[in-house]
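Chemist: Sequence first, predicted coordinates after that:
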Amino acid sequence: MGTLENLAVNAPTQYINVNGTNYAYRRFGKNTGIPIIGFQHFTGTLDNWDPIIANGLAQDREVIIFDNKGVGNSDGKTPDNVLEMTKDAIKFIKALGIEKFDVLGFSLGGFIAQYLGVQYSEMVRKIVMVGTAPQGAKVLEEFYDLIGRGSQLSPSELFLYIFFTKSEKSLSKGKETLQRLFERSKDRDKDTAEKSVMAQAKAITDWGKTSDINISEIKHPVLIIQGSNDEMMDSDTSYEIFKSIPNAVLSYYPDSAHGSFFQYPEMFVSQANQFLNNFE
């Protein structure tokens, strides 16, 4: 399995066929207790998880990351709505034989986390949400405009534009994050195909028009992480989630945007492990 320092970088990509769909995934860390499963951001693949974060969480538990249907190395057609994405994720999780798990939902993955907490509550123990928004968030009406403004940028410039503020400190941390995301040189994931990107984009904008769950029904312990200036999700919406969920903890990171935990990975790992190990 390798040392703690290179678990995320060296974990082999595995595949499991579920009803004709091959899901790509990696699992590493301590194969005991309740695993934490990562649900990725818009266009994100297996290789978009920060190794510092993945390895830090793997100190105390098993970490499972995967490409949902049609994303990265997983085949099939990507749904254009979050509910179907959630159902696909549950099919994958059940196929692995997992009955109980913790959730790490980033951005779009945080939308899925909210469905999991309400509609699959019996399978979930604790939830960590990063840079996400509740249903009905008006800011999501501007999602296409935000992506359009970054469409002429190079991939690295777009990454910095979306996930970090314009301050010198934030951008410097962003460049460090980019280096970490490319530490893995072999067995890398494919970029998400255009059809899947468009389906995800529709799912995100429609989330702002949807109201089919009440997140106050989430009784699990929930840790909410947000940046001070998340233009994509609107930082204030995390406070709305916090007020709605009865057993939630909220932490804002300074001078940070949508990728707050990229900018402060060590602080995030410390908070997340404390929450997962001790908070009730």
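Modeler: It's in. Everything numeric here is computed off the predicted structure, so don't read it as measured data.

Chemist: switch to C-alpha atoms for all contacts and neighbour counts from now on
Modeler: Noted.

Chemist: and the gap between residue 101 and residue 38?
Modeler: Per CA to CA, to the nearest Å, residue 101 is found 10 Å from residue 38.

Chemist: of those two, who's got more company?
Modeler: It is residue 38, of residue 101 and residue 38, that has more neighbours when counted by other CA atoms under 10 Å, with 23 against 20.

Chemist: The more buried one belongs to a helix, doesn't it?
Modeler: No. Going by DSSP: H, G, I helix; E, B strand; the rest coil, the assignment for residue 38 is strand, not a helix.

Chemist: Helix or strand: which one has residue 239?
Modeler: helix 236-244 (DSSP states H and E).

Chemist: Distance from that helix to the middle of the chain?
Modeler: In terms of CA atoms, centre = their mean, to the nearest Å, the centre of helix 236-244 is found 18 Å from the chain centre.

Chemist: try it against this one:
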Amino acid sequence: MSTQQTARTQYVDAPNGAKFAYRRIGTGSGTPLVLVTHFRGTMDKWDPLLINGLAVSRPVITVDYLGVGLSTGEVSTSVRQSAADIALFLGLIGQAEVDLLGFSLGGYVAQMVALNSDPSKVKIRRLILAGTGTSYGPKLATSPNHDVGSVAGVQYVTIDTFKTLFFPKNHEGDAAAESWWSRIHERSTSTCGEEVSQWLSHGFKDQGKGLLGQVMQGRSFTTQPEIGQSSEGSYDRLHALKIPVLVANGHVGAHS
């Protein structure tokens, strides 16, 4: 069975000339689970403990957004466009029905795929929204942690970045962060024979352009009132989801 550490990267061409990079992991039968990742993340940065565990009993597909990781093209500046890109990708690889899991920024994208995609072309069977939220809504509380953006937007992403963002500030949290950081680096040239991608805009080698694009996605999706009432947003349209949806959020964290 291919694993997060060993799976080979495949590519598919988009009509605009960009290439989607993706991987198929796990068993070959059953409805695939497609994973859509977080702010600045790439498919190389998924935790093998999660991916390989899921892939024991079903096929798993990971993909890089356009302009991110090993995919080419431009980073989108709207969640709606990122969702359209993912729906396009699924059609290009011939997946007519999938389950979809979105984490953080990927949760914004995943819900928009489910809301906006044409079910006659790509059917989202089940939806998992992890560590995420909806688009702007008048009754939604805003985060009191105003330093999150400055931490997530650093030039060089380190383990300390994620200790702040993802883990409790105690001994157990530090230990969990160290283990996680070690695992996400298990994929290497020696295990897969391929280039391993860096975090989006790591070292600002792109002058931070990709990072800015994803900042614009998240900011407009969560702060602009008009977003929630259109195909650009989800707040006023979640009732339209007629599929099973699992929401998996923590109670306390840097984003809450």
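Modeler: Nice, I can see it. Keep in mind it's a predicted model, so treat the numbers as computed, not measured.

Chemist: before we move on, back to that, would you mind identifying the next helix or strand past the helix holding residue 239 of structure 1?
Modeler: Downstream of helix 236-244 of structure 1, the next assigned helix or strand under DSSP H and E is strand 248-253.

Chemist: I'd like the distance from that next one to the chain centre, please.
Modeler: Centroid separation for strand 248-253 of structure 1 versus its chain: 16 Å, with CA atoms, centre = their mean.

Chemist: Please name every helix or strand in contact with the following helix or strand past that strand.
Modeler: Once the chain leaves strand 248-253 of structure 1, the next helix or strand it forms, by DSSP H and E, is helix 260-263. Counting contacts by 3 or more CA pairs under 8 Å, 6 or more residues apart in numbering; DSSP states H and E, helix 260-263 of structure 1 is packed against helix 168-181, strand 222-227.

Chemist: By how much does the last one deviate from structure 2 on average?
Modeler: Here strand 222-227 of structure 1 is compared with structure 2 after superposition; its mean distance to the aligned residues, by mean CA distance after the TM-score superposition for structure 1, is 1.3 Å.

Chemist: Report the inter-axis angle for the helix holding residue 239 of structure 1 versus strand 222-227.
Modeler: On the basis of axes from the mean of the first three to the mean of the last three CA atoms, to 10 degrees, helix 236-244 of structure 1 is oriented at 160 degrees to strand 222-227.

Chemist: Show me what helix 236-244 of structure 1 is packed up against.
Modeler: Applying 3+ CA pairs under 8 Å, 6+ apart, one finds that helix 236-244 of structure 1 contacts strand 222-227, strand 248-253.

Chemist: Residue 230 of structure 1 matches what in structure 2?
Modeler: Per TM-score structural alignment, the equivalent position to residue 230 of structure 1 in structure 2 is residue 253.

Chemist: Checking my notes, its match in a strand, right?
Modeler: No. According to three-state DSSP, residue 253 of structure 2 belongs to no strand; its state is coil.

Chemist: Please pick out the residue of structure 1 most distant from its centre.
Modeler: Here structure 1 reaches farthest from its C-alpha mean at residue 168, the gap being 25.4 Å by CA atoms, centre = their mean.

Chemist: for the stretch 1-150 of structure 1, what spans make up the strands?
Modeler: 14-18, 21-29, 36-39, 62-66, 101-106, 124-130 (DSSP state E, counting those that start in this stretch).

Chemist: Could you dump those strands into JSON lines and include distance to residue 51 of structure 1?
Modeler: Shown next, in JSON lines, are these (distance: least, CA to CA, whole Å):
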{"stretch": "strand 14-18", "distance to residue 51 of structure 1": "18"}
{"stretch": "strand 21-29", "distance to residue 51 of structure 1": "12"}
{"stretch": "strand 36-39", "distance to residue 51 of structure 1": "13"}
{"stretch": "strand 62-66", "distance to residue 51 of structure 1": "12"}
{"stretch": "strand 101-106", "distance to residue 51 of structure 1": "14"}
{"stretch": "strand 124-130", "distance to residue 51 of structure 1": "16"}
